[in-house]
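# missing the sequence, but the structure's below:
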């Protein structure tokens, strides 16, 4: 599943090229998770604004002459990807949304169709406001620190890793990145969230930011089929300290990396370096 780094890498790979473009045609293929909310052809003539990201959602503003503004809220779901190309290939069976502009074609490819393209008149009205409700703080927001994380974890009896994955304290710490951040902070993923001390919460907040920053620099993680809008794969998986390394020696202490299941997701950790 594309996580925050992959979504941000995708945004960066097409945002500059499409900003200021004029929509020439729009096409909707098979139904996605939610309906578009307006006829695709009603987008023709719209001018594209600066693409933004909130959590794992992308917001593509569109200005429609005589109709005011609005935009498309996009989500890549479990297996989706966006491509931006000057060529206009015929859509394949898994190509479910096209936005053809005078700068190129933005296409959503989504084999499992858990992704979404939804029209909203702004980010502050339905349906956008409902879809974005409950999202935690952005990890690179200056306000995200140990104090914020500690306050969010207080009173939660679930394991600290599951609290990170919930996304209502901080967005972006998906399964891979939560495993890596907890290793970097030296925290056992099974530790009850409420037992994390303020100093350890500070270390974990720093680790979350550090891991996500490195993932962005590496172009995200490509375990199967993630590519940015120009078809370039990510390489963060080559830097993983624990994720996907069950039975292999810890790079720090040599202890074999363990894998357990938490919330139906695989958790990888070093039982010696990470303490409860």
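In hand now; what should we look at? Bear in mind that the values here come from a model prediction, so they are computed numbers and not experimental data.
# make it CA atoms for all contacts and neighbour counts henceforth
Will do.
# mind listing what's buried in stretch 74-87?
Neighbour-count burial for stretch 74-87 flags 74, 75, 76, 77, 79, 80, 81, 82, 83, 84, 85 (criterion: 16 or more other CA atoms under 10 Å).
# which ones are touching the last one?
If I follow you right, that is residue 85. 104, 105, 106, 229, 230 (CA atoms under 8 Å, 6 or more residues apart in numbering).
# before we move on, what about the fifth one?
If a contact means CA under 8 Å, 6+ apart, then residue 79 has 1, 2, 110, 111, 112, 113, 114, 115 as its contacts.
# structure two is appended below for comparative analysis:
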């Protein structure tokens, strides 16, 4: 599943092609996505594109009439192509621009979505999200305060979008390793000092992944069609049974929320 760095990389890839353009119309070939394509989408015509931004894993295209929300789901991708480019299988939605180009949404598994929210209010999907991990309001103090009395594993705690958005499976494992925290430790049993380290680790890991273009996953390529390269720098994710890069102890794996979690039993406590 594309995580926050992959979504941010996609945003950076498509932004120059959309900002300042006019959305001439929308073509929907498959409306049965994770949530059905918004009916209002069909009526959009000649709408100036005011800007693009990201909130958690949602791409937001701001129009004078409201905003488009795009979520890539597990296998979604966006490409900017010339109008008339032959369709590929699973090309579900086209946003037609005034320069003859098209923003094309492809999603084999159909767990992504394209929605429209009229007006200036946030979409209900965005209302209860926690802070952005790279923002100034995401701190170790916030993690510490929200974790008091919580028995849930710290890995699951930081993957909760109400705690902080966009820290998915890969980057949670990498951040916990960098901070030296065992992923199964109860969130309420992590000290303030260690949460300070964890917050900084999350920021560092995500910033490095964005700079590298995201993590190479089976289903993800960047908007320019090239894979990301952060996977070459992974320290624990997917490496259970291999030696730790720091202490050479064999990495182990547990499961949290139905997902495998690799960690070092020596370096992470």
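Here it is on my side, so go on. No experiment lies behind these values; they were computed from the predicted model shown.
# what's the TM-score here?
Taking TM-score structural alignment, normalised by the length of the second structure as the basis, the two superposed chains have a TM-score of 0.95; 267 aligned residues with a CA RMSD of 1.4 Å.
# of the contacts of residue 85 of the first structure, which ones are shared with the second structure?
Contacts from those that recur in the second structure, judged by both residues aligned by TM-score structural alignment, their matches' CA atoms under 8 Å, are 104, 105, 106.
# alignment lookup: the last one to the second structure.
Think residue 106 of the first structure. Using TM-score structural alignment as the criterion, residue 106 of the first structure maps onto residue 103 of the second structure.
# so which helix or strand takes in its match?
Element membership for residue 103 of the second structure (DSSP states H and E) is strand 101-106.
# what stretch of the first structure lies opposite stretch 146-161 of the second structure in the alignment?
With TM-score structural alignment as the criterion, stretch 146-161 of the second structure aligns to 152-167.
# how long is that stretch end to end?
Using CA to CA, to the nearest Å, the end-to-end distance of stretch 152-167 of the first structure comes to 11 Å.
# and the gap between the aligned partner of residue 128 of the second structure in the first structure and residue 170 of the first structure?
Aligned by TM-score structural alignment, residue 128 of the second structure pairs with residue 134 of the first structure. Distance check for residue 134 of the first structure against residue 170 of the first structure: by CA to CA, it reads 10 Å.
# out of the two, name the residue with the larger neighbour count.
Comparing residue 134 of the first structure with residue 170 by other CA atoms under 10 Å, the one with more neighbours is residue 170, at 24 against 13.
# that one and residue 135 touch, don't they?
Yes. Counting by CA atoms under 8 Å, residue 135 is a contact partner of residue 170 of the first structure at 7.4 Å.
# in the stretch 151-276 of the first structure, which spans are strands?
With DSSP state E, counting those that start in this stretch applied, the stretch 151-276 of the first structure shows strands at 258-262, 265-269, listed in chain order.
# single out the most deeply packed of the ones you listed.
strand 265-269 (a mean of 21; mean count of other CA atoms under 10 Å).
# contacts for that one?
Strand 265-269 of the first structure is contacted from outside by 175, 179, 183, 188-189, 242-246, 257-261, using CA under 8 Å, 6+ apart.
# ok, stretch 130-141 of the second structure next?
Outside stretch 130-141 of the second structure, the residues that touch it by CA under 8 Å, 6+ apart are 55-56, 161-167, 192-200, 202-203, 206-207.
# now, which of those residues lie within helices?
Secondary structure defined by DSSP state H assigns 192-200, 202-203, 206-207 of these to helices.
# need those in a markdown table with distance to residue 230 of the second structure and neighbour count, can you?
Shown next, in a markdown table, are these (distance: CA to CA, whole Å; neighbours: other CA atoms under 10 Å):
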| residue | distance to residue 230 of the second structure | neighbour count |
| --- | --- | --- |
| 192 | 29 | 16 |
| 193 | 28 | 11 |
| 194 | 25 | 16 |
| 195 | 24 | 22 |
| 196 | 24 | 17 |
| 197 | 21 | 18 |
| 198 | 20 | 25 |
| 199 | 20 | 22 |
| 200 | 18 | 19 |
| 202 | 15 | 24 |
| 203 | 15 | 19 |
| 206 | 10 | 25 |
| 207 | 11 | 16 |
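# quick one: buried residues of the match of stretch 146-161 of the second structure?
Buried, per 16+ other CA under 10 Å, within stretch 152-167 of the first structure: 152, 153, 159, 160, 161, 162, 163, 164, 165, 166, 167.
# thanks a lot, see you next time.
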